[in-house]
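Asker: A predicted structure for the sequence below; I have some questions about it.
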Amino acid sequence: MTTPQHKIGSGFGATSTADDVLHGIDLSGKLAIVTGGYSGIGLAATRALTAAGAHVVVPARRRAAAEEALKDVDGAEVDELDLGDLASVRGFAERFLATGRTADIVITNAGIMACPETRVGPGWEAQFATNHLGHYALVNLLWPAIERGRGRVVSLSSVGHRRSPIRWDDVHFERGYDKWAAYGQAKTANVLFAVHLDALAKDAGVRAFAVHPGGILTPLQRHLTREEMIGEGWMDEQGNVLATFKTPEQGAATEVWAATSPRLAGMGGVYCEDCDIAEAATDPEARSGVRSYATDPGEAARLWALSAQLTGIDAFAR
């Protein structure tokens, strides 16, 4: 089977920053929506995009924290959004659409990782609901503004997708919860979402990409104990960082590159890492590349149908 998952030689790499990939790109007059754009790599992405001239709308579950984090960022605007609450997602989308503005870039950056078993909405597993279903609903509800922009949607995934494909027989972990498998499933869903969105949206001039930002120590790790981080090889017994982590600015680079790079013109539906299209992973132990189950068009269409059924939302329904 052929795959579009091949490097294109972008000229950037793992140590490139968001400012590096935006050098020479003028985003004046463009509007970007960046969920979670007030913390970690999301904040770095917001800073870089605004510095390049974009106006960035940051929907935030913790509005006060977002306003504090972005108080010195000219061109950033904060609104409220809880991705685990469909009413909140719908409320944000309705407020944005009512302004009549165009969404040129949407980066679904927000997420949670390896949290204790939590249920949201009608009993949905929180990582699948927050990382995938909330963003699925958001993009579909914002589709009129995204379609006008004829731009790009970037879905934040992770190398963590290798931990689990979609568990079709128990998506919400009702028969025993494993926080890492749940995280892996949600990150696989983020890739499959981009694959099918791209297939549906490309005729309208909108392209979608999935992104692994790399390893970065951010508030995303807040649910992990020191013992767990030692077990993952991220730090030693004294708390010294062992793994080679990216800075937030380096971690934001791939999502910003996917959202803006002219090298990606005419492309879409691919998984990117280190500011390039990733290769397909053939080694099950590899910590780079993308697993075939995460880019399978049939799996992507099946997940889209399930997401539409669960949320009652589908901008592309015939």
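Answerer: All right, it came through fine. Numbers count the residues shown, from 1 in each chain.

Asker: from now on I want contacts and neighbour counts done on CA atoms only, so please keep to that.
Answerer: OK.

Asker: contact partners for Gly184?
Answerer: 160-165 (C-alpha atoms under 8 Å, 6 or more residues apart in numbering).

Asker: from Ser164, how far off is it?
Answerer: 5 Å (C-alpha to C-alpha, to the nearest Å).

Asker: cool, Ser39 as well?
Answerer: Taking C-alpha to C-alpha, one finds Ser39 at 26 Å from Ser164.

Asker: hang on, the earlier thing: of the contacts of Gly184, closest to His223?
Answerer: Among the contacts of Gly184, Gly160 lies closest to His223 (C-alpha to C-alpha), at 15.5 Å.

Asker: and the residue lying closest to Gly289 once chain neighbours are set aside, what does it touch?
Answerer: Excluding the flanking residues, the one nearest Gly289 by C-alpha to C-alpha, 6 or more residues apart in numbering is Ala281, at 4.6 Å. Applying C-alpha under 8 Å, 6+ apart, we find Ala281 in contact with 288-292.

Asker: second structure follows, compare the two:
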Amino acid sequence: MTTAQHKIGSGFGATTTAAEVLAGIDLTGRLAIVTGGYSGLGLETTRALTDAGAHVVVPARRRATAEKALQGLGNVEVDELDLADLGSVRAFAERFAASGRGIDLFIGSAGIMAVPETRVGPGWEAQFATNHLGHFALVNRLWPAFGAGARVVSVSSRGHHYGPVRFDDLNFERGYDKWLAYGQAKTANVLFAVELDRLARERGVRAFALHPGRILTDLVRHLDRRELVDAGMVDESGRVTGGAKTPEQGAATQVWAATSPQLDGLGGVYLEDCDIAEPAPADGTRTGVQDYAVDPALAGRLWTVSAELTGVNAF
């Protein structure tokens, strides 16, 4: 399979911050939607975008928590959204549509990781439903608001290396493994961007997926100390180990994906450390992107399945 997964030499790297990515970029008059934009990487993304002049809409499952976290930031509005509830997704999209505004930047930053076995909706596995299906339905319902030049950013993870989408058992009904389920959801995030970019590029809308880096945020709330140590995130005393990014650094790649002129004319690719990622090496090292995450045929298949499950397809 030929691939566009090759570095372009952006000049940025793993320690670049979101503010550095946006240096010299004026987002005045641009509207961004950032799911999860009130905690962790999402909060730093919201802060960086508003500092550059953008107006940011933050849909939040915990509205009061979001409003408190975003106090003091100008040019931000909070609305209600539970990505695990398709009725909530529809309601948010309808409220936004009624405002008559367009969307310039969409960053799907909300997500859950390695949760105990949980079922939502009609029995869907929670990580796949929240991380993928919720964002899939949201972007499709918001589609009329996207205009030429808009970008959609799907925040995936190096966790996609844990495994592909299990089309024969999407909901892990034949035995649940929280890491394999997380890996499937993160692979789905990449495949979503690949197919959306193919479908949307004629309208001038491009899509990207990315790994933000290893950052210790509230995303790890379902992991105990031993799991964090085994994952190399903290040492035995609980201190963050070397190689971890700060939230400001972790937010950089998604902000770069959403705004950088270096990506003009590109799309449907997976990014890491503020550049296009290379294909994953054959030695099993969890860097770069796995072929199964950027395979156009698998991306199309997942889109079809997701449309059937959610009942939504803007295309």
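Answerer: That came through fine. In this text, all values refer to a predicted model and were calculated from it rather than measured experimentally.

Asker: re earlier: got JSON lines for the contacts of Ala281 of structure 1, with distance to Thr244 of structure 1 too?
Answerer: Formatted as JSON lines, the contacts of Ala281 of structure 1 follow (distance: C-alpha to C-alpha, whole Å):
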{"residue": "Ser288", "distance to Thr244 of structure 1": "14"}
{"residue": "Gly289", "distance to Thr244 of structure 1": "18"}
{"residue": "Val290", "distance to Thr244 of structure 1": "20"}
{"residue": "Arg291", "distance to Thr244 of structure 1": "23"}
{"residue": "Ser292", "distance to Thr244 of structure 1": "26"}
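
Asker: filter those down to just the ones in helices.
Answerer: In helices, judged by DSSP state H, the following of the contacts of Ala281 of structure 1 are found: Ser292.

Asker: using a markdown table, lay out the contacts of Gly184 of structure 1 together with neighbour count and secondary structure.
Answerer: Shown next, in a markdown table, are those (neighbours: other C-alpha atoms under 10 Å; DSSP: H, G, I helix; E, B strand; the rest coil):
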| residue | neighbour count | secondary structure |
| --- | --- | --- |
| Gly160 | 19 | helix |
| His161 | 26 | helix |
| Arg162 | 25 | helix |
| Arg163 | 15 | helix |
| Ser164 | 20 | coil |
| Pro165 | 20 | coil |
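
Asker: Ile205 of structure 2 matches what in structure 1?
Answerer: Slight slip there: residue 205 of structure 2 is Val, not Ile. In structure 1, the residue matched to Val205 of structure 2 (TM-score structural alignment) is Val206.

Asker: ugh, typo on my part, it should be Ala193 of structure 2
Answerer: Under the alignment (TM-score structural alignment), Ala193 of structure 2 pairs with Ala194 of structure 1.

Asker: burial count for that match?
Answerer: 29 (other C-alpha atoms under 10 Å).

Asker: cool, and Val21 of structure 2?
Answerer: 22.

Asker: list the contacts for it?
Answerer: Contacts of Val21 of structure 2 by C-alpha under 8 Å, 6+ apart are 12, 252, 255-256, 260.

Asker: after alignment, which residue of structure 1 pairs with Leu302 of structure 2?
Answerer: In structure 1, Leu302 of structure 2 lands on Leu303 (TM-score structural alignment).
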